[in-house]
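A.B. asks: Would you be able to build a 3D model of this:
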Amino acid sequence: MRTIGNWLRKGWLVLAVAAVVIPLDQWTKTLVRQHIDKFSAIVPIPSLGEYFVFEHVENYGAAFGILQNQGGLFVIIAIIVIAVILFYVRHLPTDEWLVRGLLGLMLGGAVGNLIDRIQQGYVTDFVKVGIPGVYYWPNFNIADSAIVIGVIG
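C.D. replies: A predicted model of the protein is given here:
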């Protein structure tokens, strides 16, 4: 029991941040699946026009659509990443608040996309940004954003 108490003392911020990211990610993906047809798009902020669009896509691969139809591999990788984060938190010095917050973002993102892969067999992506007729960044979601912010932060 003492080990759990020690972990919680160091890990509460990681869990708190993840506890915000996961439901926000799942809620937005559910809204997209319910209200935007697959491969259809809406413009959520008219003043941004086609520069910022919500487009419903199903991603069976990883970032940029690589390694399509390798869902089992991504489930295993996500579980390993989650385990490593949870293990690493215990070894952080107590004053590493920023690192804990960033780890919480990564944990929340990993769990959010893992839930999709287990429940849907794919990850729902919907945020599309770019320059119309020139280039669009590959679609992404809240979990992806949390992971990227956690990694580069």
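A.B. asks: okay, CA-based contacts and neighbour counts for the rest of this
C.D. replies: Noted.
A.B. asks: buried residues in the one helix or strand Val20 maps to?
C.D. replies: Using DSSP states H and E, Val20 falls within helix 2-35. By neighbour count on 16 or more other C-alpha atoms under 10 Å, the buried set for helix 2-35 is 7, 10-11, 13-15, 17-18, 21-22, 24-26, 28-29, 32-33.
A.B. asks: and for comparison, fold this next one:
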Amino acid sequence: MRTMTGVAIWVFLIDQFIKYVVLYHVFGLPGSLIGSDVDALPYPARVDVFEPFLVLTMAWNRGVNFGLFAGYDLRWILIVVAFAICGFVIWWLRRDPPGRWGMISAGLLIGGALGNVIDRVLYGAVADFLNMSCCGINNPFAFNVADISIFAGAIGLVLFTDGDDKKKTA
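C.D. replies: Below is the predicted model of the structure:
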């Protein structure tokens, strides 16, 4: 559990640090946006880091992945769902502990989920800003470090946890 907790803390801190740097230093957003109305939050001009492979494009996401349900204020529902998923993952892994990679995967998922929860609490929306396109495919979606961690953690939990009942093999 220490591995999972450590990874979750580091992912959370890295996500929040990168969001702070991008929002307030790269995009130069004014002062504190905490408590702002999501509809009034600024959308600064895009920043070409290594175009088209990496472009910073601001998107305030009130919905779930890819902006689904963004027209609705689901902030508190999504916060509860994130906490419920984190709680379930912790319960599951305490009950049937996986190996090191399973714990790392759980830490990635939990740290990313909590990073996005903090955004929803502070801003009312998740700060997405990474956009990557390649090879003639134009990706219209923005994401953040927490989203990458959640995705990698979920895939890792599928790959690195034993789905078989250990009692059957004994």
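A.B. asks: Can you calculate the TM-score here?
C.D. replies: Once superposed, the chains reach a TM-score of 0.83 (TM-score structural alignment, normalised by the length of the first structure), with 139 aligned residues with a C-alpha RMSD of 1.8 Å.
A.B. asks: Report the contact partners of the residue nearest the centre of the second structure.
C.D. replies: For the second structure, Ala146 is the residue whose C-alpha lies nearest the centre (C-alpha atoms, centre = their mean; 2.4 Å). Listed by C-alpha atoms under 8 Å, 6 or more residues apart in numbering, the contact set of Ala146 of the second structure reads Val11, Phe12, Asp15, Gly111, Gly112, Ala113, Gly115, Asn116.
A.B. asks: From Asp37 of the first structure, how far off is His56 of the first structure?
C.D. replies: Taking C-alpha to C-alpha, to the nearest Å as the measure, His56 of the first structure falls 7 Å from Asp37 of the first structure.
A.B. asks: Name the residue in these two with the higher neighbour count.
C.D. replies: More crowded of His56 of the first structure and Asp37, by other C-alpha atoms under 10 Å: His56, with 24 against 13.
A.B. asks: Confirm the more buried one sits in a strand?
C.D. replies: Yes. Assessed with DSSP: H, G, I helix; E, B strand; the rest coil, His56 of the first structure lies in a strand.
A.B. asks: Just tell me what it corresponds to in the second structure.
C.D. replies: Matched across to the second structure, His56 of the first structure falls on Met58, judged by TM-score structural alignment.
A.B. asks: Please apply the same query to Ile142 of the first structure.
C.D. replies: Per TM-score structural alignment, Ile142 of the first structure is aligned with Val145.
A.B. asks: From Asp96 of the second structure, how far off is its match?
C.D. replies: As judged by C-alpha to C-alpha, Val145 of the second structure and Asp96 of the second structure stand 28 Å apart.
A.B. asks: got the angle between the helix or strand encompassing Leu157 of the second structure and helix 2-20?
C.D. replies: In the assignment (DSSP H and E), Leu157 of the second structure maps to helix 145-160. Relative orientation of helix 145-160 of the second structure versus helix 2-20 (axes from the mean of the first three to the mean of the last three C-alpha atoms, to 10 degrees): 150 degrees.
A.B. asks: and the helix or strand that helix 145-160 of the second structure is followed by, how far out from the chain's middle?
C.D. replies: Under the assignment DSSP H and E, the closest C-terminal helix or strand after helix 145-160 of the second structure is helix 166-169. The chain centre lies 35 Å from the centre of helix 166-169 of the second structure; the measure is C-alpha atoms, centre = their mean, to the nearest Å.
A.B. asks: Alright, I will stop here.
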